[in-house]
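Novice: Quick check, what structure comes out for this input:
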Amino acid sequence: MTETRLEAGSPAPDFTLLDQDGAAVSLADLRGRKLVIFFYPEAMTPGCTTEACDFRDSLASLQGAGYEVIGISRDEPAKLKRFAERDALTYPLLSDPDTAVHRAYGVWGEKMNYGKVIEGVIRSTFVVDERGDIALAKYNVKATGHVARIRKDLGLD
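Specialist: A predicted model of the protein is given here:
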């Protein structure tokens, strides 16, 4: 069963997770900044690599517009570190192995995978404003072309 989905205007659920270097990153510590937070199923898989590299390639323009990028998956920090090094990802990748943050954001639930219903990560992206509220919530996005759509939604293209 899919958790409750967040909508624009609702507070972003707080979290503290370890990044690819084992450092704790808290949403509360990022208050006052605009964030793009994307949830992806698994590091180093083809679709997730495409999405992560698209964010990497758009990072300068997103940062130029005042946005920071954070990726969240169930992967352990050691795997996230290998992913970041392999693909030159220079933004934080956070580890949520127990899916507590995934559930808080409504991105863990039933989805179709090769014609079968399974429970797993629903690829999703959120824009969080400086107050810590959801400005944009996109659920069940496609890896390819997704970053371009987010950039358009943010008025960056």
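
Novice: For the rest of this, base every contact and every neighbour count on C-alpha atoms.
Specialist: OK.

Novice: would you say Glu68 is within a strand?
Specialist: Yes - under DSSP: H, G, I helix; E, B strand; the rest coil, Glu68 falls within a strand.

Novice: just checking, it touches Val36?
Specialist: Yes - the pair Glu68 and Val36 qualifies as a contact (C-alpha atoms under 8 Å) at a distance of 6.0 Å.

Novice: residue nearest the centroid of the protein?
Specialist: The geometric centre of the chain, computed from its C-alpha atoms, lies nearest to Phe38 (C-alpha atoms, centre = their mean), at 1.4 Å.

Novice: One more sequence to fold, the one below, so I can look at both together:
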Amino acid sequence: MTNNRIQPGDPFPAFSLPDGAGQTHNLSDYAGRYVVLYAYPKDDTPGCTREACDFRDSARLREMGVQILGISQDDAASHQRFSEKFSLPFPLLTDDGEFLASIGAYGEKNSYGKVTQGVKRSTFIIDPQGKLLKSWLAVKVDGHAEAVADAIAADMETSA
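Specialist: Next up is the predicted model:
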């Protein structure tokens, strides 16, 4: 599966979205830093919890100064509970699906033969210049945070 909307090297679409605490986050707030924006289906579900905790626990991402941002359609109260329950040190953004669709992270999903519409587990690395470095549009949780760290580390080496 490829992302026909945004290709590596393209400017990542600007966003202005609220987090669980009601604070608004803009892509421009993170200019000059690597940003990992990961889209996930639902707060406090097994796969989404593992993914959030893997990003939370990644010492490599912390050491590299990477800003992690989660995004789903859950409301602010749900994000706040999820974040507090698992001590997530990064914002969880809420979206009505419009921004998620614009980046290829919302649409038709097939789960065990059942076709539904919803958030597709996806990850986007945005480089310090605000361009897409790499995307995953069908994330398998196990080992994913490490793969993200590897991609950023490789880019840092070639950019040095």
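
Novice: Show me where structure 1 has its strands.
Specialist: 16-19, 24-26, 34-39, 67-73, 93-95, 108-113, 116-121, 124-128, 134-138 (DSSP state E).

Novice: now those in TSV, with distance to Thr49 of structure 1?
Specialist: Shown next, in TSV, are the strands of structure 1 (distance: least, C-alpha to C-alpha, whole Å):
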stretch	distance to Thr49 of structure 1
strand 16-19	17
strand 24-26	22
strand 34-39	12
strand 67-73	11
strand 93-95	12
strand 108-113	18
strand 116-121	15
strand 124-128	15
strand 134-138	19
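
Novice: Could you say which of those strands is packed most deeply?
Specialist: For the strands of structure 1, the largest average neighbour count (mean count of other C-alpha atoms under 10 Å) is found in strand 93-95, namely a mean of 28.

Novice: That one - contacts with which helices or strands?
Specialist: Using 3 or more C-alpha pairs under 8 Å, 6 or more residues apart in numbering; DSSP states H and E as the contact test, the elements touching strand 93-95 of structure 1 are strand 16-19, strand 67-73, helix 77-87.

Novice: In structure 2, what stretch matches the last one?
Specialist: What it means is helix 77-87 of structure 1. Under TM-score structural alignment, helix 77-87 of structure 1 corresponds to residues 76-86 of structure 2.

Novice: Now do the same contact list for the residue nearest to the centre of structure 1.
Specialist: Contact analysis of Phe38 of structure 1 by C-alpha atoms under 8 Å, 6 or more residues apart in numbering lists Val69, Ile70, Gly71, Ile72, Arg123, Ser124, Thr125, Phe126.

Novice: Trace the last one over to structure 2, please.
Specialist: If you follow Phe126 of structure 1 across to structure 2 using TM-score structural alignment, you land on Phe124.

Novice: distance of its match from Val141 of structure 2?
Specialist: From Phe124 of structure 2 over to Val141 of structure 2 the distance is 14 Å, taken as C-alpha to C-alpha, to the nearest Å.

Novice: What of Gly107 of structure 2?
Specialist: Between Gly107 of structure 2 and Val141 of structure 2 the computed distance is 19 Å (C-alpha to C-alpha).

Novice: got it, and Thr49 of structure 2?
Specialist: To Val141 of structure 2, Thr49 of structure 2 is 10 Å away according to C-alpha to C-alpha.

Novice: who has more neighbours, those two?
Specialist: Each of Thr49 of structure 2 and Val141 has its neighbours counted (other C-alpha atoms under 10 Å); Thr49 has more, 18 against 15.

Novice: What is the burial count for the nearest residue to that one once chain neighbours are set aside?
Specialist: What sits nearest to Thr49 of structure 2 in space, not counting adjacent residues and going by C-alpha to C-alpha, 6 or more residues apart in numbering, is Asp43, at 7.2 Å. The number of residues packed around Asp43 of structure 2, counting by other C-alpha under 10 Å, is 22.

Novice: Is Asp43 of structure 2 in contact with Lys85, as I believe?
Specialist: No - here Asp43 of structure 2 lies out of contact with Lys85, judged by C-alpha under 8 Å, at a distance of 10.6 Å.

Novice: can you pull the contacts of the match of Phe126 of structure 1?
Specialist: Counted by C-alpha under 8 Å, 6+ apart, Phe124 of structure 2 has contacts Val36, Leu37, Tyr38, Leu132, Leu133, Lys134, Ser135, Trp136.

Novice: Noted, bye for now.
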